[in-house]
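Student: the following block contains a protein sequence and its predicted model.
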Amino acid sequence: MDLINKRGNYMRQIILNIIMTIPFGFLLPLVAKKMNLIKVVLITMTFSLSIEFFQFFSITYRATDITDVITNTLGGLIGYCLYKLFHSLFEY
């Protein structure tokens, strides 16, 4: 909704949300060897949804937004793609 309403510094928020979850998508297949693209995306989305859920009920009254879930999931996807790229380059 921040993107649609152009509220605040929405572009900065979007970029930071993507950057924040790139390591998650990159490291998840390293920790759990049987990870594929679908599993990484679903786990990243679930992780992001849980963050937004707890933000909604937190005492600090932080805003929840579907854009955060989408951009966090995109970051996980990018991280997984980077993992596949580096894994294929350094695979023996």
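Tutor: Structure's in. What do you need? What you see is a predicted model, and the numbers here were worked out from it, not measured in a lab.
Student: only C-alpha atoms for contact and neighbour calcs from this point on.
Tutor: Fine.
Student: contacting residues around the residue sitting nearest the centre point of the chain?
Tutor: Nearest to the mean C-alpha position of the chain, by Cα atoms, centre = their mean, lies N72 at 2.5 Å. Contact analysis of N72 by Cα atoms under 8 Å, 6 or more residues apart in numbering lists N17, I18, M20, T21, T44, M45, S48.
Student: keep only those of the residues you listed that are in helices.
Tutor: The members of these that map onto helices under DSSP state H are N17, I18, M20, T21, T44, M45, S48.
Student: most neighbours out of the contacts of N72, which is it?
Tutor: Counting neighbours by other Cα atoms under 10 Å, T44 leads the contacts of N72 with 25 neighbours.
Student: re earlier: export the contacts of N72 as TSV, with columns for distance to N9.
Tutor: Below are the contacts of N72 laid out as TSV (distance: Cα to Cα, whole Å):
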residue	distance to N9
N17	12
I18	15
M20	16
T21	19
T44	24
M45	23
S48	20
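Student: now, which of the residues you listed sits nearest F54?
Tutor: Comparing these against F54 with Cα to Cα places S48 closest, at 10.0 Å.
Student: distance of the closest one from N5?
Tutor: 21 Å (Cα to Cα, to the nearest Å).
Student: before we move on, what about V40?
Tutor: Distance, V40 to N5, by Cα to Cα: 30 Å.
Student: of those two, which one has the most company?
Tutor: Neighbour tally, V40 and N5, criterion other Cα under 10 Å: the higher count belongs to V40, 22 against 8.
Student: go through the longest helix along the chain and flag the buried ones.
Tutor: The longest helix of the chain (DSSP H) is helix 66-90. For helix 66-90, the neighbour count (16 or more other Cα atoms under 10 Å) marks 67-83 as buried.
Student: try it against this one:
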Amino acid sequence: MEKAIDFNGWFLYGSIIRLLMILFILKVKFKKDIVYLFFFSIMYIYICYVLNYTQFPIYASQTYRNMFGLHVSRNLNLVPLINLTKEDFETSLLNVLMTIPFGFGLPFITKSTLKKIAIAGLFFGIILESLQGLIGLLNGYTMRIVDINDLIFNFTGSLIGYSIFKLISYLFKLSEKKTNIKLNSLLKHIYDA
């Protein structure tokens, strides 16, 4: 009896090790403060969660390969916003919700403008969809659909997240000026973002 290999556990274990190594390098070599490392860790964990959700499970199994096979026409959509069903709408909404934290969180670890967030959101979506297609091609089958609509809605979610960040940032700065609170390092990082 053939046994499928689930790569999900390997990915999560490796992600923790990589995070610790990256944090060490950021602290020692780039002299980042603890607040930056905190926000970086949150963003890293979020991206790992998104990768885990969108790419896994990956089963390397001849049985699955024979059952599903790789039908490119069935697993690839390059025509945007055509024939969206109720199920497609729900998936699209999930893609938007999934990437709102990307647009919201990125300004905490790098200086961001709308243009930078738009480009980063577009590339984030391209990477997610390309990985799904590449994994399917390498494995010989896929249970995922590489969809231009996912890319559009991932991009939209990033922009919505950045808009929420800008609104909250504006309100935070406005309230800080009115109350004259003394900013600790965490609040100062948020204020400067």
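Tutor: In hand now; what should we look at? Since the model is a prediction, treat every value here as computed from it, not as a measurement.
Student: and I38 of structure 1, how many residues sit next to it?
Tutor: For I38 of structure 1, the count of nearby residues is 10 (other Cα under 10 Å).
Student: now do the contacts for it.
Tutor: Contacts of I38 of structure 1 (Cα under 8 Å, 6+ apart): none.
Student: state the distance from it to R62 of structure 1.
Tutor: I38 of structure 1 is 29 Å from R62 of structure 1, where distance means Cα to Cα.
Student: would you map the strands across structure 2?
Tutor: With strands called from DSSP state E, structure 2 shows them at 5-6, 59-60, 76-77, 146-147.
Student: residue range for the first one in structure 1?
Tutor: Applying TM-score structural alignment, one finds that strand 5-6 of structure 2 aligns to no residue range of structure 1.
Student: now for that strand, which elements pack on it?
Tutor: Judged by 3 or more Cα pairs under 8 Å, 6 or more residues apart in numbering; DSSP states H and E, strand 5-6 of structure 2 is in contact with strand 59-60.
Student: same check on the third one?
Tutor: With contacts defined as 3+ Cα pairs under 8 Å, 6+ apart, strand 76-77 of structure 2 has these neighbours: strand 146-147.
Student: the strand it packs on corresponds to what range in structure 1?
Tutor: Under the criterion TM-score structural alignment, strand 146-147 of structure 2 matches residues 64-65.
Student: from the strands of structure 2, which stretch is densest packed?
Tutor: strand 146-147 (a mean of 22; mean count of other Cα atoms under 10 Å).
Student: report all helices and strands that that strand contacts.
Tutor: Contact here means 3+ Cα pairs under 8 Å, 6+ apart; on that basis strand 146-147 of structure 2 packs against strand 76-77, helix 114-139.
Student: that strand vs structure 1, average offset?
Tutor: Taken over the aligned residues, the distance from strand 146-147 of structure 2 to structure 1 averages 0.6 Å (mean Cα distance after the TM-score superposition for structure 1).
Student: distance between that strand and the chain's centre?
Tutor: 16 Å (Cα atoms, centre = their mean, to the nearest Å).
Student: likewise for stretch 2-10 of structure 1?
Tutor: Relative to the chain's own centre, stretch 2-10 of structure 1 is displaced by 19 Å; criterion: Cα atoms, centre = their mean.
Student: that one: end-to-end distance?
Tutor: 6 Å.
Student: how about that stretch: buried residues?
Tutor: D2, Y10.
Student: what does stretch 126-137 of structure 2 give?
Tutor: Within stretch 126-137 of structure 2, the residues scored as buried using 16+ other Cα under 10 Å are I126, L128, E129, L131, Q132, G133, I135, G136.
Student: what of stretch 104-123 of structure 2?
Tutor: F104, G105, L106, P107, F108, I109, S112, I117, A118, A120, G121, L122.
Student: of the ones in helices among the contacts of N72 of structure 1, closest to L89 of structure 1?
Tutor: Distance to L89 of structure 1 across the ones in helices among the contacts of N72 of structure 1 (Cα to Cα) is lowest for T21, with 22.3 Å.
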